[in-house]
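J.: Structure here, sequence nowhere to be found:
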């Protein structure tokens, strides 16, 4: 604010002839947050602090009924606001009063409260709904995955719409309580910790409870419902570790999955030594039934894994990748979806670091292999702005990781690893952008890095390397086990 100092007499004269400006009339909240790739994702006019999601699921019918209570604050004077949601809405209350609601487009629910909302006013929004999620199509597909014994709510960038109303963009994080009633003998796995044990709700029904105590992006909220074997442990510093394995996994897959996922606490302890303290209240993982999930996703505290990752044996690299996301993507989320390399490039580079630690290929060897082996088409995708259709293109992962490796070579190990830890510490539980990362890198290194990042992130061509920058690795020859690693890594690239 700039203050204007004037003489008392002049001030009095001015005030005498000047009317106070009229307050702006309440207006609809925006039907989107202006994301460059997905402009109608998320909603304007309010900020969410908490979701309480209370559901009942009928596996035989794939039918869901529920009530979600949203705690939020108006960020402008509102005559109406939007929620991202596609199930059949039965009623909406805003601050204990019935509100009007109407469907608009393929995923917008426009809510008109009985009284306008003022900027700064607390909002309690209660939505009752039902539907068969697997029959609902939005953004051209169905994110809800029906399985032989239940369902999976796992997807990116759209996933929340199929099971709870939300402000669906990573820039509006909130805490979560999720409770789901299912028939006895069916398990429910979600994020965070279990604040209470499953309880008998009605004859033949059991209710499961989960809580995410740290802010979480809506797409990172997940559900796995069905027949699962759940294991529980505690890390040496007291963090609960909860893993779940579909009981329909073939024995070979099951053994390989356990030999991988049960190493989560070990892998997280190593990643904590590199990236900084573990940012959440729990750890773990979920392995889906075969032939259901086609990718792995970094759901907060509890990634979900396709069984296919373990078809050839144990695969610790996917565990490294998805748990690195807990720092890069979950604790620090993208401010815009165009910044997705901040998630995927960083988690891919964590795999390189793990490979080096395990003696299975150094980071230099992996860089040289990919630099020589990637086809011409690969280099046409700029990872810093790949475009919405190529959000999960291989270049976002591998060229993103290559960018980090070249940055490390340029600024040195001390500044590079200080940069990674400072990035997480500074933006933890918030969102951030590539521009902020570049600014921090320049501040820590004391270098101007605009040309470097322009070349590696935004130029649709293969960056040139000075001859001295290359190692003796033979072109196209994978370092040690990296060829086999990269074969299963193709699945990771989907999310």
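T.: Perfect, I can see it now. In this text the structure is predicted, and so the values were computed from the model without any measurement.

J.: from here on, contacts and neighbour counts on C-alpha atoms
T.: Noted.

J.: Quickly find the element holding residue 119.
T.: In this structure, residue 119 sits in neither a helix nor a strand according to DSSP states H and E.

J.: Spatially nearest residue to it, not counting backbone neighbours?
T.: The shortest distance from residue 119 to any residue that is not its chain neighbour, by Cα to Cα, 6 or more residues apart in numbering, is 4.2 Å, and that residue is residue 76.

J.: for the stretch 1-150 of the chain, what spans make up the helices?
T.: If DSSP state H, counting those that start in this stretch is used as the criterion, the helices of the stretch 1-150 of the chain fall at 8-16.

J.: before we move on, what about the stretch 251-400 of the chain?
T.: For the stretch 251-400 of the chain, the helices defined by DSSP H, counting those that start in this stretch cover 251-261, 264-275, 316-324, 341-358, 363-373, 394-411.

J.: Columns mean neighbour count and distance to residue 444 on top of those, output as TSV?
T.: Supplementary listing: the helices of the stretch 251-400 of the chain in TSV, determined by neighbours: other Cα atoms under 10 Å; distance: least, Cα to Cα, whole Å:
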stretch	mean neighbour count	distance to residue 444
helix 251-261	19	35
helix 264-275	17	16
helix 316-324	26	22
helix 341-358	24	18
helix 363-373	21	22
helix 394-411	22	9
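
J.: Look at residue 39 and say how many residues are nearby.
T.: With neighbours defined by other Cα atoms under 10 Å, the count for residue 39 comes to 13.

J.: Can you tell me how far it is from residue 169?
T.: For residue 39, the distance to residue 169 under the criterion Cα to Cα, to the nearest Å works out to 10 Å.

J.: which residues are common contacts for the two?
T.: Common neighbours of residue 39 and residue 169, using Cα atoms under 8 Å, 6 or more residues apart in numbering, are residue 33.

J.: tell me the contacts of the residue nearest the centre of the chain?
T.: The residue lying closest to the centre of the chain (Cα atoms, centre = their mean) is residue 220, at 4.5 Å. Residue 220 is in contact with 154, 298-300, 330, counting by Cα under 8 Å, 6+ apart.

J.: Second structure follows, compare the two:
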């Protein structure tokens, strides 16, 4: 970084270097005319340097001339102290991206239009983990240093305060996925990549002033191999072709904060339509529309799904004296870490239950997230798990814990050696157990085989689909099952079908949210849903949120999550945050919009939601931090989102429904402000002192004493 420069006039010796380096080649799509301009400008500068006289003695800066200084390499946000830069404001990003899904290689150049807010000698951009090949400013090669997450740029000439300037950065590499709260940011998928919103997501794939208050318009030109699709923020502007590749063009004219920028590359079915003056574009992985079918024959057994269920598919088997092999095929789609599939065994009539470890290594002894809390729902599980002061061990009163959770990679074969039961009868149960909320599609079983033949079945339509197997219901202490195992060809609708049901309601949801916040602020809407597991962290991205597929297993949860992401379109685009610690308000408004949507169909449910969370024990970590300063690790935690919604409900209760509605509409209409400004607006509109509410719910850690 250089110190202060006097105002540059015609080229001086300070401008003269060794000439431009050769620009790195990264793909046929690089715009060669830009390179020609950069090289020509460099050559012209070099010629001018040859004609210069020797440098005179340095003179003191002229007080009447601008004095050029470096911009700071941080905006000063305490949560992310290395993020953002000063000295300029970006107004437009043109991102020309060439992405190769098989290798995950990205080749790109970014054209950044910005306006100097001081006399700039040098400035910096945020860029993490990618290799920079060249930088130019206003067509002239610039010196640069890329160290860590900062790309420092020294233009050939200083940029005067108020001047609009253009920076072109050519770079390449494999963008890195953020591990925490993870995975987040630029995520590599089985057929491409998808970018989710995160405070640090933008620098992982393009050079940017990574500060939420520096909003800009965006243009994307994304080159992918033929047969792939590319999606981004804003409106589609057609495609162009080069040999073997297709370039997808997207444009977001409404300014957006860097963390709200997204792209997705993969195999997508694109659904574009217009309604109410809004262009909707939804992108869904077609693999999500596949339905479960029997792996052979015409039958299978399906656990079905139900909250707090404990479903056994059981039969008593006589094991020969020389033992037996027991196996079946299973397709799992269970909530990871919360719901489980396992095999139970006992001597008939005895209480010596245990779970069996399969010889194929599918079942594990991890107790996951549901233990020990689900012992209150299913106390029988204490036969296999122990609560050791809030932690769990995989050994209970009579047996061990071996189980599988999450989604299997297609049908998987479970195999067991029944030698321990040789010469005895054994009661076997193929079991699915779930926690109190959140369901995937459960488990499917086919082709049960025992080496002696007794108990084998394929659940086909051969006169007796069960062949001795039968649902046994939940054990004593569990609440009971609203549905049970079925045998036949019945399977649930595809995940894609359920996702589409919720996405189809977007126009209706926007109509409802417009009654809450005012007119929808963007020209486009829609969503991206990829076949990616464990995409639990997905901060909103402007006009085209990225939705985790796991939120759509029930219609109510899918609808509610889409409502939340749509509500954040008003807040992210109209009321952007300046400091990350203030994000609680927008996140709370997004969650409260979910409560209002539910209340529109079930009056009083917002109060019910408030009361439900108000019953959480004061010692629970749910209450451990202040909303007004949650810390970077809690920025997008469920507890922050929920407690923020509770704070807003407390404000609503204090000011009344009519005033609360007026506050929300005016807050979005005015377009900017901090939480302190929101409180001031609420007090002005209502005429009430809200200091007690904000102190109890926002600025104090712990459970509010008024609850």
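T.: On my side now, so go ahead. Just so you know, these numbers come straight off a predicted model, no measurement behind them.

J.: returning to what we had before: counterpart of the residue nearest to residue 119 of structure 1 in structure 2?
T.: Matched across to structure 2, residue 76 of structure 1 falls on residue 118, judged by TM-score structural alignment.

J.: Would you check that its match makes contact with residue 162?
T.: Yes - with contacts counted by Cα atoms under 8 Å, residue 118 of structure 2 reaches residue 162, the gap being 7.1 Å.

J.: Comparing the two, which shows the higher neighbour count?
T.: Each of residue 118 of structure 2 and residue 162 has its neighbours counted (other Cα under 10 Å); residue 118 has more, 20 against 13.

J.: State the distance from the more buried one to residue 158 of structure 2.
T.: The spacing between residue 118 of structure 2 and residue 158 of structure 2, counted by Cα to Cα, is 10 Å.

J.: Can you work out which residues contact both of the two?
T.: residue 68.

J.: In the contacts of residue 220 of structure 1, which residue is surrounded by the most others?
T.: Of all these, the most densely surrounded is residue 300 (34 neighbours; neighbours counted as other Cα under 10 Å).

J.: which part of structure 2 lines up with stretch 45-58 of structure 1?
T.: The alignment places stretch 45-58 of structure 1 over residues 87-100 of structure 2 (TM-score structural alignment).

J.: quick one: contacts of the matching stretch?
T.: Residues lying outside stretch 87-100 of structure 2 but in contact with it, judged by Cα under 8 Å, 6+ apart, are 27, 29-30, 70-72, 105-120, 123, 192, 206, 209, 214-225, 255.

J.: Residue 209 of structure 1 in helix, strand or coil?
T.: With DSSP: H, G, I helix; E, B strand; the rest coil as the basis, residue 209 of structure 1 sits in strand.

J.: number of nearby residues for whichever residue in structure 2 pairs up with residue 311 of structure 1?
T.: Using TM-score structural alignment, the equivalent of residue 311 of structure 1 in structure 2 is residue 553. Neighbour count of residue 553 of structure 2, defined by other Cα under 10 Å: 21.

J.: shouldn't residue 553 of structure 2 be in contact with residue 498?
T.: Yes - at 7.0 Å, residue 553 of structure 2 counts as touching residue 498 under the criterion of Cα under 8 Å.

J.: circling back to that earlier point, in the contacts of residue 220 of structure 1, find the pair that's most separated.
T.: Taking Cα to Cα as the measure, the contacts of residue 220 of structure 1 span a maximum distance of 14.6 Å, between 154 and 330.

J.: Make TSV from the helices of the stretch 251-400 of structure 1 and add distance to residue 238 of structure 1 to it.
T.: Rendered in TSV, the data for these read as follows (distance: least, Cα to Cα, whole Å):
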stretch	distance to residue 238 of structure 1
helix 251-261	18
helix 264-275	11
helix 316-324	18
helix 341-358	24
helix 363-373	33
helix 394-411	32
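
J.: Out of those helices, the one nearest residue 86 of structure 1 is which?
T.: Each of these was scored for nearness to residue 86 of structure 1 using Cα to Cα, and the closest is helix 341-358 (27.3 Å).

J.: so the closest one matches what in structure 2?
T.: Here helix 341-358 of structure 1 aligns to structure 2 at residues 584-601, judged by TM-score structural alignment.

J.: quick one: the strands in the stretch 51-200 of structure 1?
T.: If you assign secondary structure with DSSP state E, counting those that start in this stretch, the strands in the stretch 51-200 of structure 1 sit at 63-74, 78-84, 88-94, 97-98, 100-104, 108-112, 122-131, 144-147, 150-153, 174-183, 187-189, 199-202.

J.: how much space between the match of residue 311 of structure 1 and residue 540 of structure 2?
T.: Here residue 553 of structure 2 is placed at a distance of 20 Å from residue 540 of structure 2 (Cα to Cα).

J.: And residue 625 of structure 2, by the same measure?
T.: Computed as Cα to Cα, the residue 625 of structure 2 to residue 540 of structure 2 distance reads 23 Å.

J.: cool, and residue 101 of structure 2?
T.: Here residue 101 of structure 2 is placed at a distance of 24 Å from residue 540 of structure 2 (Cα to Cα).
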